[in-house]
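[1] Predicted coordinates and the sequence they were generated for:
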Amino acid sequence: MKISGSIALVTGANRGLGAAFARGLLAAGATKVYAAARDPSSVTLDGVVPVQLDVTQPEHVATLARELTDVTLLVNNAGISERALLLDPSSVESLYRQFETNTIGPLRLMQAFAPVLANNGGGAIINILSVLSWVTLPTTGSYSASKAGMWALGNALRQELKAQHTELLAVHSALIDTDMTHGVPGEKLAPADVVQQALAALEAGQPEMLADPTTRAVRAGLSAQPPVYIGADA
């Protein structure tokens, strides 16, 4: 898919990677970028169209799909990360929250906007995932499960979307320098670098983009014996 001339909807676009996607899309020639956030007044980037969206609210998703009928590119970026030990009973509530935001929310958006994309020639979807789709750390079990779930759903949806000529790109990375990783030790990718790689992968028609050496090593090691694990700084 060509970025130039596209009309994009980016979720979680008020900061971090979402804001970087909005900037990158405009720089790459997107005609219009809808920047979605729970509080649209928190979107301060010039040149975008702020829209209200809480991905956990089905009515928000349905309303946007009815109103934004010109969208050709959906970027599922909004997400949350909560750390907890799974043997702690309170982790169940955290699991619900992360699945609702990281898995069910993006699925609702893809369901709602698939007809919009089809009506506009097919278009594309970018799902922001993680190296933790494939591995876990002691306190990231719930987050990893939510991202693994979205990876699996995306793989199935890619086949369904093919019939309407809609591409789906899954973006995996280790740490990105955003508020979500504040205080987490380890080398971090610049959000703009991840965006640049993702848009290039989308234009090349790739189904998956692995943003860094750690992610590529983990992906390559999925079939290894014994399994590949990553350290706390990855």
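    Cool, the structure landed. Numbering: from 1, shown residues only.

[2] Please make it C-alpha for all contacts and neighbour counts, starting now.
    Noted.

[3] neighbours around Ser133, how many?
    Applying other CA atoms under 10 Å, we find 21 other residues in the vicinity of Ser133.

[4] wait, doesn't it sit right on Gly154?
    No. With contact defined as CA atoms under 8 Å, Ser133 does not count as touching Gly154 (11.9 Å).

[5] residues contacting the residue lying closest to Ala84 once chain neighbours are set aside?
    In space, and not counting its chain neighbours, Ala84 is closest to Thr139: 4.8 Å by CA to CA, 6 or more residues apart in numbering. Contacts for Thr139 (CA atoms under 8 Å, 6 or more residues apart in numbering) come out as Arg83, Ala84, Leu85, Leu86.

[6] let's bring in a second one:
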Amino acid sequence: MKIKDSVVFITGANRGLGLAFAKAALAAGARKVYGAARDPKRITLAGVTPVVLDVTQPAQIEAAVRACGDVTLLVNNAGISRGSNLLGAGAVDAARAEFETNFFGPWALTKAFAPVLAANGGGAVVNVLSALSWTTFPSVATYSTTKSAAWSLSNGLRNELAGQGTQVTSLHVAFMDTDMAAHVPGAKASPDDVARQALEGMEAGKPEVLADTVTRQLKQGLSSEAPAYAASPARAAA
């Protein structure tokens, strides 16, 4: 599908990559852009229609679907990270919160919007995943499990939605210059560039968009005899 004249629904659109998606969709000629956030007052970009939505709340998802029956592209962008390892105090609670937003949220949104997309010609779904779908570090271990699960979810949804003509594109990216990675040193990808790549890849029919060098190297290394996910933290940092 094409962005021009499309109707785009973006979760977590108030800042970071979500805001970049809204800008990119408008620049590419989208007819309408819905920007969803828990506090819709934080959606301030001109040309974007604010929608109240916490992706962990089924009633709010249902209300959004009823109000936005013209959607042709769903961008599942909203995500959280609790910065937790797997064995520390509070790890299970952190993982549960992350799974609700990063895994069950996109699943519920896609399931709810699937009939809308079908009625509007099929359309597409873009799921924001991560390079951490394929590797992990102690400081983001629970987050990584959610993104690994979301990768499997995205692949499964692609199969199940194909029959109604709905395309599913997974976006994988390492650290971006957003609030979530503000504490991480080193070079970071531009959210504007990542959003542009994702939409261009979706228009080209790609099942996955690998938005930076680190992500491409990780994906390529999955079949190696010493993949990054099997490395110790010391080796992975080398």
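    Cool, got the structure. Remember, it's a predicted structure, so these values are computed and weren't measured experimentally.

[7] What does the superposition give as a TM-score?
    Comparing the chains after superposition, counting by TM-score structural alignment, normalised by the length of structure 1, produces a TM-score of 0.97; 233 aligned residues with a CA RMSD of 1.2 Å.

[8] thinking again about what came up before, which of the contacts of Thr139 of structure 1 still touch in structure 2?
    Here is what carries over to structure 2 from the contacts of Thr139 of structure 1, by both residues aligned by TM-score structural alignment, their matches' CA atoms under 8 Å: Arg83, Ala84, Leu85.

[9] Distance of the second one relative to Ser142 of structure 1?
    The reference is to Ala84 of structure 1. Here Ala84 of structure 1 is placed at a distance of 8 Å from Ser142 of structure 1 (CA to CA, to the nearest Å).

[10] ok, so of the contacts of Thr139 of structure 1, who is nearest Ala19 of structure 1?
    Ranked by distance to Ala19 of structure 1 (CA to CA), these are led by Arg83 at 24.0 Å.

[11] for structure 2, longest helix please?
    Longest helix of structure 2, by residue count under DSSP state H: helix 141-161.

[12] how far out from the middle of the chain is it?
    In terms of CA atoms, centre = their mean, to the nearest Å, the gap separating the centre of helix 141-161 of structure 2 from the centre of its chain is 10 Å.

[13] Quick one: the residues in structure 1 that it pairs up with.
    Counting by TM-score structural alignment, helix 141-161 of structure 2 lines up with residues 141-161 of structure 1.

[14] a markdown table please, covering the contacts of Thr139 of structure 1 and showing secondary structure, distance to Glu67 of structure 1 and neighbour count.
    What follows is these, written out as a markdown table (DSSP: H, G, I helix; E, B strand; the rest coil; distance: CA to CA, whole Å; neighbours: other CA atoms under 10 Å):
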| residue | secondary structure | distance to Glu67 of structure 1 | neighbour count |
| --- | --- | --- | --- |
| Arg83 | coil | 36 | 15 |
| Ala84 | coil | 38 | 19 |
| Leu85 | coil | 41 | 15 |
| Leu86 | coil | 40 | 16 |
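
[15] Rebuild the residues you listed as TSV, extending it with distance to Ala65 of structure 1.
    What follows is the contacts of Thr139 of structure 1, written out as TSV (distance: CA to CA, whole Å):
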residue	distance to Ala65 of structure 1
Arg83	32
Ala84	34
Leu85	37
Leu86	36
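
[16] who touches the closest residue to Leu86 of structure 1 other than its chain neighbours in this structure?
    Excluding the flanking residues, the one nearest Leu86 of structure 1 by CA to CA, 6+ apart is Gly141, at 6.7 Å. Taking CA under 8 Å, 6+ apart as the criterion, Gly141 of structure 1 is in contact with Arg83, Ala84, Leu85, Leu86.

[17] Test my guess that the first one contacts Ser144.
    No. Proximity of Arg83 of structure 1 to Ser144 does not meet the contact threshold set by CA under 8 Å, at 10.2 Å.

[18] so which strand or helix has Met110 of structure 1?
    Using DSSP states H and E, Met110 of structure 1 sits in helix 105-119.
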